[in-house]
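In: take this sequence and fold it.
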Amino acid sequence: MDGFVSRRSAPITLLTLLAVHSARAILVETRCFKELGCFPPGFPYSGTAQRPFPDAPASPQEMNIQLYLQTPENPEQSQILDPYIPSSIKNTHFSTKRPTIMIFHGMADFAYRSWVYTMCKEIIFVKNCNCIGVDWSKGAGDFYTYIQSANNVRVVGAYAAYLIQQILKCIDPTYDPCNYHLIGHSLGAHAAAETGKRIRPCVGKITGLDAARPYFKDTPAEVCLDPSDACVVMAIHTDTSFLGVGIKEPIGHYDIYPNGGDHMPGCPDPIKDIPLSIPGLINTTRYFVGCNHYRARYYMLESIRNCSGFLAFPCESYASFLNGNCFPCPHSGCAYLGFCNGTSCNCTNNGTIQRRVFYLRTGREISRFASWMYKLTVVTQVTHTNLGSMYISLYSAQGNVTQEPIKSHRLLGSSSTDTIFININFEMINITPATFSWSSSPVKINGMEAGAKKISIQQGVDGHIYFCP
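Out: Prediction:
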């Protein structure tokens, strides 16, 4: 599991990490590894308020870094790539005729037969590409070795970058680095960043899935995920609360905050769900931290086959987004969380891309996180004034239905126009007529009638409006 709390530990804090680590950081020398180069322990990797103690990363051999290749020719059975042995690349199904995805796991995690393997299979299902899972599980450690793991990402990223360089040198010198899309979760986001820093002019894209906060927040650009690391850098933030372990601040060209970025639907509430007992507190905190932190992976995975359900809107704040102030998508466009964003790679424009922040809402259940936002406007006519509720049932051509409250236990007047923003778990394509219903309470008035004179439904992606009737 890629969490920041071990099976035995309390919530992680930087102070705790430093206490565990300080005894080891007495005298640290620069380490050099073959073609990967040297890794000095000094500034900016130490000697700062965020990283006071120096440390050296482990070697590729100590971490047993493995690169597992899946392609349309071998979606189930991975092949191993070794950048030190070019023939190991030539003798696989790796092809420079298609783009390449590289996926990096985080702390206390692994790539083989894990979510990394599953994500590669899903990507290959929708796209003809090479997909490489970067396994550094022996260097990914746990809570007690977190700082060592954080330093190890430098070598992990360098190892992956060396593979890219070897492909250019030994396989196909015309294979453009823009063909690479790097995806990393937690510490893996910073490992992907390290790869991007070493490839020039740039790799095509990096997607950071809730990039790790401890030991990376407020560090120089050389240390953490940064917009300069790829032609396009997208960061997805899902665990940014005080107890969370993901970076809250924008760190990419496109920073996406599902559900505001701190508490994901379906995860325990940090206030309501924390029990009074110490064991219960530890267990709940472990689940709370892990749940929000892992959601970035789940959202990314589901978006591969269902990208239209993860449309994110540029907005100045989550509160403004919830109020509908940023709906529909502006002329500058929205962004899709996850895999399906189409981006043209132009490394010379890297510094000129407008950095923007996006928001969206998701569902609560695994495999049903996709959610579509609509603006619903209803003009109603009521014959008598009374307390009551009004509902609209929407039907799609695919047979899906949802009932949305327009007014709940409110005063129903003679006529009114009401606008609400709804999120539903299916896309309304070829919308069939909507159904209006109402109920009055607590007193029934004989002869009272209510109806909808007009219903309009606006979709977010292009602002198109459907009218009924």
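In: from now on I want contacts and neighbour counts done on CA atoms only, so please keep to that.
Out: Noted.
In: residue contacts, Ser78?
Out: Ser78 makes contact with 68-70 under the criterion CA atoms under 8 Å, 6 or more residues apart in numbering.
In: before we move on, what about Asn386?
Out: 411-413, 440-441, 443, 445.
In: just the buried residues of those.
Out: 412-413, 440 (16 or more other CA atoms under 10 Å).
In: now render the residues you listed as JSON lines, adding distance to Val245.
Out: JSON lines is the format used below for those (distance: CA to CA, whole Å):
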{"residue": "Leu412", "distance to Val245": "47"}
{"residue": "Gly413", "distance to Val245": "49"}
{"residue": "Ser440", "distance to Val245": "48"}
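In: neighbours of Tyr162, just the number please.
Out: Neighbour count for Tyr162, taken as other CA atoms under 10 Å: 20.
In: ok but it is inside a helix, no?
Out: Yes - counting by DSSP: H, G, I helix; E, B strand; the rest coil, Tyr162 falls inside a helix.
In: ok, it to Gly290 distance?
Out: 32 Å (CA to CA, to the nearest Å).
In: tell me where the chain has helices.
Out: For the chain, the helices defined by DSSP state H cover 14-21, 60-63, 86-90, 115-126, 137-140, 146-166, 187-198, 278-303, 318-322.
In: my guess is Met119 contacts Leu301, does it?
Out: Yes - counting by CA atoms under 8 Å, Leu301 is a contact partner of Met119 at 6.0 Å.
In: to compare against the first, here's the next sequence to fold:
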Amino acid sequence: MYFNVFYLKYILIVLYSFFEWSSSLHRSFPGGSKGPVRYDDVCYIVRGKPETLSSCNFKNTSKTFLVIHGWTKDANVIVVDWLDTSANVPLEKLHLLGYSLGAHVAGFAGSLDPAGPNFEGVHAHRRLSPDYAHFVEVLHTFTQGSLGLSIGIEQPVGHVDIYPNGGSFQPGCNLRGALEKIASYGILALNNAIRCEHERSVHLFIDSLLNEGEASRAYSCGSNDMFNCGMCLQCHKNRCNTVGYDASKVRKARSIKMFTKTRGSMRFRVFHYQLKINFLGKLNQLAMEPTLTVSLYGTNGEAEALKLNIQEKITANKTYSFLVVTEKDIGDLLMLKFKLKESTSSLLSLLSSWW
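Out: As a prediction, the model looks like this:
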């Protein structure tokens, strides 16, 4: 792992020479999270002293990444536009990564679950917006859809706004389960789950750097409900995009809302499929609520017993669309097995209508 870390009046600036990051995220900096700091990894850039740029091996021809942390008890606000004039750093080589409150502070490309409280619904000039950069990509991982509470912002605030897993209830964070554990473990159980949800945006971005070419793919869709029915798995006309660092810089008059599913840990990418099923039978057949599973077999492997999410009761003579995700690429589909499980009476009624 090698990178140069600079401090400007305790504001963290990171210039990535060779970008690798520990997935444990235990690294820490003064004024930030807990943990040891290796001071031989850092040097200081001081405004008004251009020689400090040379001593830190700063290269104006390289891309420069500014990482801005979220809310802390104390904060310093420093104007850093002097980099443009003092070091001839072109703006197109500047990439800001703002997390939580830091996303609004950045007001620039690369926003990781921007803070919601006091920013939701306010005018664009008071929060992160597409007007502040050539391209603004936003990852929403903990929005108001989560039990009516959130730390992240729900409204679209970038050129491309990506909502992994609908923007709430991230796999592996178990926010619902944490509510049940409050009686035994206290508020700490909920605090850890909330942090997991909010910080998932950071992990998704790191995943796009560590696993280049294998980052998650998001799809433009009118709503999360439509996406959960597998209705939007199209890539023509910029209808899909890469999550994270390699996102295509698509700029349109209105924000593009995109959705994706992920795993609960790195690598986060899953593969999305649309499955359409037509149930044949008598028109007056009673509605049923079966358990549906499907197994997919392809040229590269198989994915078995995948549960289908039923959005409504199943009735006869109607086609239903489902979203199916697999954790590995099974290749070209060769065969599928579909299993329907229901109570004996309902199943007999269904079978009798087919004969």
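In: what's the TM-score here?
Out: The TM-score (TM-score structural alignment, normalised by the length of structure 2) is 0.71; 306 aligned residues with a CA RMSD of 4.0 Å.
In: corresponding residue for Phe268 of structure 2 in structure 1?
Out: Applying TM-score structural alignment, one finds that Phe268 of structure 2 aligns to Phe369 in structure 1.
In: with adjacent residues omitted, what lies nearest to its match?
Out: Of all residues not flanking Phe369 of structure 1 in the chain, Gly363 sits nearest, at 4.1 Å (CA to CA, 6 or more residues apart in numbering).
In: show me the contacts for the one you found.
Out: Going by CA under 8 Å, 6+ apart, the list of residues near Gly363 of structure 1 reads 265, 369-371, 425.
In: again, but for Met231 of structure 2
Out: Here Met231 of structure 2 is in contact with 221, 274, 321, 323 (criterion: CA under 8 Å, 6+ apart).
In: now distance to Glu51 of structure 2 too, for those, in CSV please.
Out: As requested, those are arranged in CSV below (distance: CA to CA, whole Å):
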residue, distance to Glu51 of structure 2
Cys221, 50
Gln274, 58
Ser321, 62
Leu323, 56
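In: max pairwise distance over these: which two?
Out: Maximum pairwise distance among the contacts of Met231 of structure 2 (CA to CA): 14.8 Å, between Cys221 and Ser321.
In: Leu412 is in contact with Gln381 of structure 1, correct?
Out: No - with contacts counted by CA under 8 Å, Gln381 of structure 1 stays clear of Leu412, the gap being 9.1 Å.
In: for the counterpart of Asp255 of structure 1 in structure 2, give me its contacts.
Out: In structure 2, the residue paired with Asp255 of structure 1 is Asp161, using TM-score structural alignment. Counting by CA under 8 Å, 6+ apart, Asp161 of structure 2 touches 137-140, 255-258.
In: now swap in Lys337 of structure 2 and tell me
Out: Counted by CA under 8 Å, 6+ apart, Lys337 of structure 2 has contacts 294-296.
In: how much space between Leu350 of structure 2 and Glu342 of structure 2?
Out: 10 Å.
In: please apply the same query to Val324 of structure 2.
Out: Relative to Glu342 of structure 2, and taking CA to CA, Val324 of structure 2 is found at 20 Å.
In: ditto for Asn309 of structure 2
Out: 15 Å.
In: wait, Val325 of structure 2 touches Arg269, no?
Out: No - at 9.9 Å, Val325 of structure 2 does not count as touching Arg269 under the criterion of CA under 8 Å.
In: between the two, what contacts are shared?
Out: Lys261.
In: these two - which one has more neighbours?
Out: A count of neighbours by other CA under 10 Å puts Arg269 above the other of Val325 of structure 2 and Arg269, at 26 against 21.
In: with adjacent residues omitted, what lies nearest to the more buried one?
Out: Ser216 (4.4 Å).
In: again with Cys326 of structure 1
Out: Once flanking residues are discounted, Cys326 of structure 1 sits nearest to Cys315: 5.7 Å by CA to CA, 6+ apart.
In: got it, and Phe125 of structure 1?
Out: Counting by CA to CA, 6+ apart, the nearest residue to Phe125 of structure 1 once its immediate chain neighbours are dropped is Pro72, at 7.7 Å.
In: correct me if wrong: Asn317 of structure 2 contacts Leu280.
Out: Yes - Asn317 of structure 2 lies in contact with Leu280 (CA under 8 Å); the separation is 4.7 Å.
In: about what we covered before: got the contacts of Lys337 of structure 2 as CSV, with distance to Val79 of structure 2 and neighbour count columns?
Out: Listed next are the contacts of Lys337 of structure 2 as CSV, based on distance: CA to CA, whole Å; neighbours: other CA atoms under 10 Å:
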residue, distance to Val79 of structure 2, neighbour count
Val294, 56, 17
Ser295, 56, 15
Leu296, 55, 19
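In: got these as JSON lines, with distance to Phe6 of structure 2 columns?
Out: JSON lines is the format used below for these (distance: CA to CA, whole Å):
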{"residue": "Val294", "distance to Phe6 of structure 2": "52"}
{"residue": "Ser295", "distance to Phe6 of structure 2": "51"}
{"residue": "Leu296", "distance to Phe6 of structure 2": "50"}
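In: do you know how far Leu175 of structure 2 is from Leu188 of structure 2?
Out: 12 Å.
In: the more surrounded of the two?
Out: The neighbour count for Leu175 of structure 2 versus Leu188, taken as other CA under 10 Å, is higher for Leu175 (23 against 12).
In: what's the match for that one in structure 1?
Out: Aligned partner of Leu175 of structure 2 by TM-score structural alignment: Asp269.
In: before we move on, the earlier item: mind picking the two most distant members of the contacts of Asn386 of structure 1?
Out: Top of the distance list for the contacts of Asn386 of structure 1 (CA to CA): Gly413 and Val443, 14.9 Å.
In: the aligned partner of Val233 of structure 1 in structure 2: how many residues sit nearby?
Out: In structure 2, the residue matched to Val233 of structure 1 (TM-score structural alignment) is Val136. Neighbour count for Val136 of structure 2, taken as other CA under 10 Å: 26.
In: check contacts around the nearest residue to Val136 of structure 2 once chain neighbours are set aside.
Out: Sequence neighbours aside, Ala109 is the residue nearest to Val136 of structure 2 in space, at 4.2 Å (criterion: CA to CA, 6+ apart). Ala109 of structure 2 makes contact with 95-97, 133-137, according to CA under 8 Å, 6+ apart.
In: now Cys229 of structure 2
Out: Listed by CA under 8 Å, 6+ apart, the contact partners of Cys229 of structure 2 are 274, 321-323.
In: wait, which of those is closest to Arg239 of structure 2?
Out: Gln274 (15.6 Å).
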